[in-house]
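K.L.:
have a look at this prediction, sequence included:
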Amino acid sequence: MPKAPQNFHVFPNLPTELRHRIWHFALPCPAVIEIEFCPLAGRWFCPSTSLPLPCSLLRSCLESREVYLKHYKPSIREVERRVYSRALEGCNHDFGNEENAGQRLVYLDLNIDIVYIGPSSQGELCFTKFSLECLLDIPAMKGLRYLAVEYAEWNNDLANELREIETLALFPKLERMTVLVEDMNWVDFMLRKKSQAKGQIEIVDCRDTEWLRSLVTRVEDRWKDSLQAFEGEVKFEFEVMGILRGGEERRRSDE
């Protein structure tokens, strides 16, 4: 059997519409993009550990870049978690560090990607009225349609739920908010009991045990109670799902 050709020399001679269609089919699949908030810096960032690889269309050629940028917009900068930073008095994300300043901007297609507010790695809540207002200040986030929040972040007793719902209602295109259970929470980070699996995040069903089914029911009931107390209008849907970390590496280890 002859080997598949490594080059497609006639590609530049194809009609423009066909080339654009081919580039379109090469766009990334929907992804879960994790973000974390640094309260001391007042900024959001994407942890490096769970980000998908950069898309090559952005740098292949001008034509592929044009197609890519029709769908994907630069949104939040990737930052690597640090153990400690004196510059920010305990924050483990040194935004002033030259290495972090050079990290890539993460591009999102907010029509298909899910933005996930994951567990804080510094013991400060990421899901608050202030952090959501900062997220809304990012121009690209005006188009946010799918938002996910880690369960412990959403369930914390310190936050004013109604103020958070009020702020979420300001996202003009938000269609669905998902609470994700079974992820590492901030206590695990602070006590360093374990480390997160590296690789992309997947959202899965979480009703495979009686305990999880009861947890889902409690979360849903609490959401209904919050809505009854909230006087404004909420147009987005609400659901509870599970989370798997690790991407392809986890899949290979499970086989």
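P.N.:
Perfect, thanks for sending it.
K.L.:
from here on, contacts and neighbour counts on C-alpha atoms
P.N.:
Noted.
K.L.:
now do the lengthiest strand in the chain: which elements does it pack against?
P.N.:
Scanning the chain for the strand with the most residues, using DSSP state E, yields strand 237-245. Contacts defined by 3 or more C-alpha pairs under 8 Å, 6 or more residues apart in numbering; DSSP states H and E place strand 237-245 against strand 176-181, strand 201-204, helix 210-229.
K.L.:
just the strands in the stretch 51-200 of the chain please.
P.N.:
Per DSSP state E, counting those that start in this stretch, the stretch 51-200 of the chain carries strands over the ranges 73-79, 105-108, 114-117, 146-150, 176-181.
K.L.:
in CSV, list those along with mean neighbour count.
P.N.:
Shown next, in CSV, are the strands of the stretch 51-200 of the chain (neighbours: other C-alpha atoms under 10 Å):
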stretch, mean neighbour count
strand 73-79, 20
strand 105-108, 20
strand 114-117, 23
strand 146-150, 23
strand 176-181, 22
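K.L.:
with distance to residue 40 added, can I get those strands in a markdown table?
P.N.:
Output for the strands of the stretch 51-200 of the chain, formatted as a markdown table (distance: least, C-alpha to C-alpha, whole Å):
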| stretch | distance to residue 40 |
| --- | --- |
| strand 73-79 | 15 |
| strand 105-108 | 21 |
| strand 114-117 | 17 |
| strand 146-150 | 20 |
| strand 176-181 | 25 |
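K.L.:
this is the comparison structure:
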Amino acid sequence: MFSLFQNLPLELRHEIWRHYVPAPRVVKTRYDISTGRVLPGSAPPILLHVCPESRSFLLSAGIGFSMQFGTLASPAAVCINAKTDAVQIDYYALKHNDIKTTEFKTIVHLELYGVSLYGEQSVDILRQLRNFQNLDTISLVTSPKPSLGFLVQTQDHSNVVLYLAYAGAIAALASELEVDMKKPQYDTWKKPLLNIIRPRYDGSRFTEDGEFNSSWSLGVSSTHSHADFAKSTMARRLEELRRNRET
């Protein structure tokens, strides 16, 4: 930052900071089982570390970013815009109650991943999801799909077997969730749009063809590269489609 920057009018400085506010992102997190902490898995917004003023601007109510997933012993370390970012969380963190209830209320787009999803009952997942009162979308993230080049190079098909087993389990779980969310005990809960995301080892992610939930009558097919996915996630598309249907 050049030395005369602080001499600029406050409004102009804020306008400069505004150009560096991130667009909607997929914010990855990682779960430290030894400490029970949810830690960053994605690079933080640059404004968080430029200077105290840029950090305050980013975390102001008008911009909408906040630090989340702190504990009594450790400060919050994940910077998100809870209204626009899709937040990816290891289901193990939910299962073991290592997320504060206040943070449940802020997240709008949630992505669940992790081996703890494998074999989990939909009723147990819904018991956790009901704590999220403002969800618009919930995505189940499978393990990465092995590339053909990787399989040819290694001649190891065990990864394919593991991928197919896990992907099949996630698909079955999504079907169970779709059915169970329609049960009377969930009538008062704001039901999110359901989605499955399948990542590849190269960083790209893709979604299933067709409808995930026939009650919303949404048929969506999409493939995204690593570069454009933050601006064009399935969650964004589903949200836009639903808004268009309501207008």
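P.N.:
Looks like it arrived, so ask away. Computed from a prediction, not measured in an experiment: that's the story for all the values here.
K.L.:
overlay the chains and give the TM-score.
P.N.:
Here the TM-score for the pair of chains, by TM-score structural alignment, normalised by the length of the second structure, is 0.56; 182 aligned residues with a C-alpha RMSD of 4.1 Å.
K.L.:
can you tell which of the helices and strands packed on strand 237-245 of the first structure is closest to residue 105 of the first structure?
P.N.:
Residue 105 of the first structure lies closest, by C-alpha to C-alpha, to one member of those: strand 201-204, at 18.7 Å.
K.L.:
so which bits of the closest one are buried?
P.N.:
201, 203 (16 or more other C-alpha atoms under 10 Å).
K.L.:
same question, stretch 97-113 of the second structure
P.N.:
Residues 98-99, 104, 106-113 are the ones in stretch 97-113 of the second structure that count as buried (16+ other C-alpha under 10 Å).
K.L.:
so which of those residues is the closest to residue 9 of the second structure?
P.N.:
The shortest approach to residue 9 of the second structure among those belongs to residue 106, at 33.1 Å (C-alpha to C-alpha).
K.L.:
check contacts around that closest one.
P.N.:
Going by C-alpha atoms under 8 Å, 6 or more residues apart in numbering, residue 106 of the second structure touches 82-83, 132, 134.
K.L.:
what lines up with it in the first structure?
P.N.:
Correspondence of residue 106 of the second structure to the first structure, assessed by TM-score structural alignment: residue 143.
K.L.:
and that match, how far from residue 115 of the first structure?
P.N.:
The gap separating residue 143 of the first structure from residue 115 of the first structure is 11 Å, by C-alpha to C-alpha, to the nearest Å.
K.L.:
closest one of the contacts of residue 106 of the second structure to residue 45 of the second structure?
P.N.:
residue 82 (13.8 Å).
K.L.:
what's the closest one aligned with over in the first structure?
P.N.:
Using TM-score structural alignment, residue 82 of the second structure pairs with residue 110 in the first structure.
K.L.:
what do you get for residue 132 of the second structure?
P.N.:
Using TM-score structural alignment, residue 132 of the second structure sits opposite residue 171 in the first structure.
K.L.:
can I assume its match is in contact with residue 142?
P.N.:
Yes - using C-alpha atoms under 8 Å, residue 171 of the first structure is in contact with residue 142, at 6.2 Å.
K.L.:
shared neighbours, the two?
P.N.:
Common contact partners of residue 171 of the first structure and residue 142 (C-alpha under 8 Å, 6+ apart): residue 136.
K.L.:
wait, is residue 30 of the second structure part of a strand?
P.N.:
Yes - applying DSSP: H, G, I helix; E, B strand; the rest coil, one finds residue 30 of the second structure inside a strand.
K.L.:
any idea how far it is from residue 136 of the second structure?
P.N.:
Going from residue 30 of the second structure to residue 136 of the second structure by C-alpha to C-alpha gives 22 Å.
K.L.:
mind jotting down where the helices sit in the second structure?
P.N.:
With DSSP state H as the criterion, the second structure has helices at 10-18, 47-50, 52-58, 91-95, 101-104, 122-129, 148-154, 158-180, 234-246.
K.L.:
distance check, the equivalent of residue 197 of the second structure over in the first structure against residue 220 of the first structure.
P.N.:
Structural alignment (TM-score structural alignment) places residue 197 of the second structure against residue 241 in the first structure. Distance of residue 241 of the first structure to residue 220 of the first structure, given as C-alpha to C-alpha: 11 Å.
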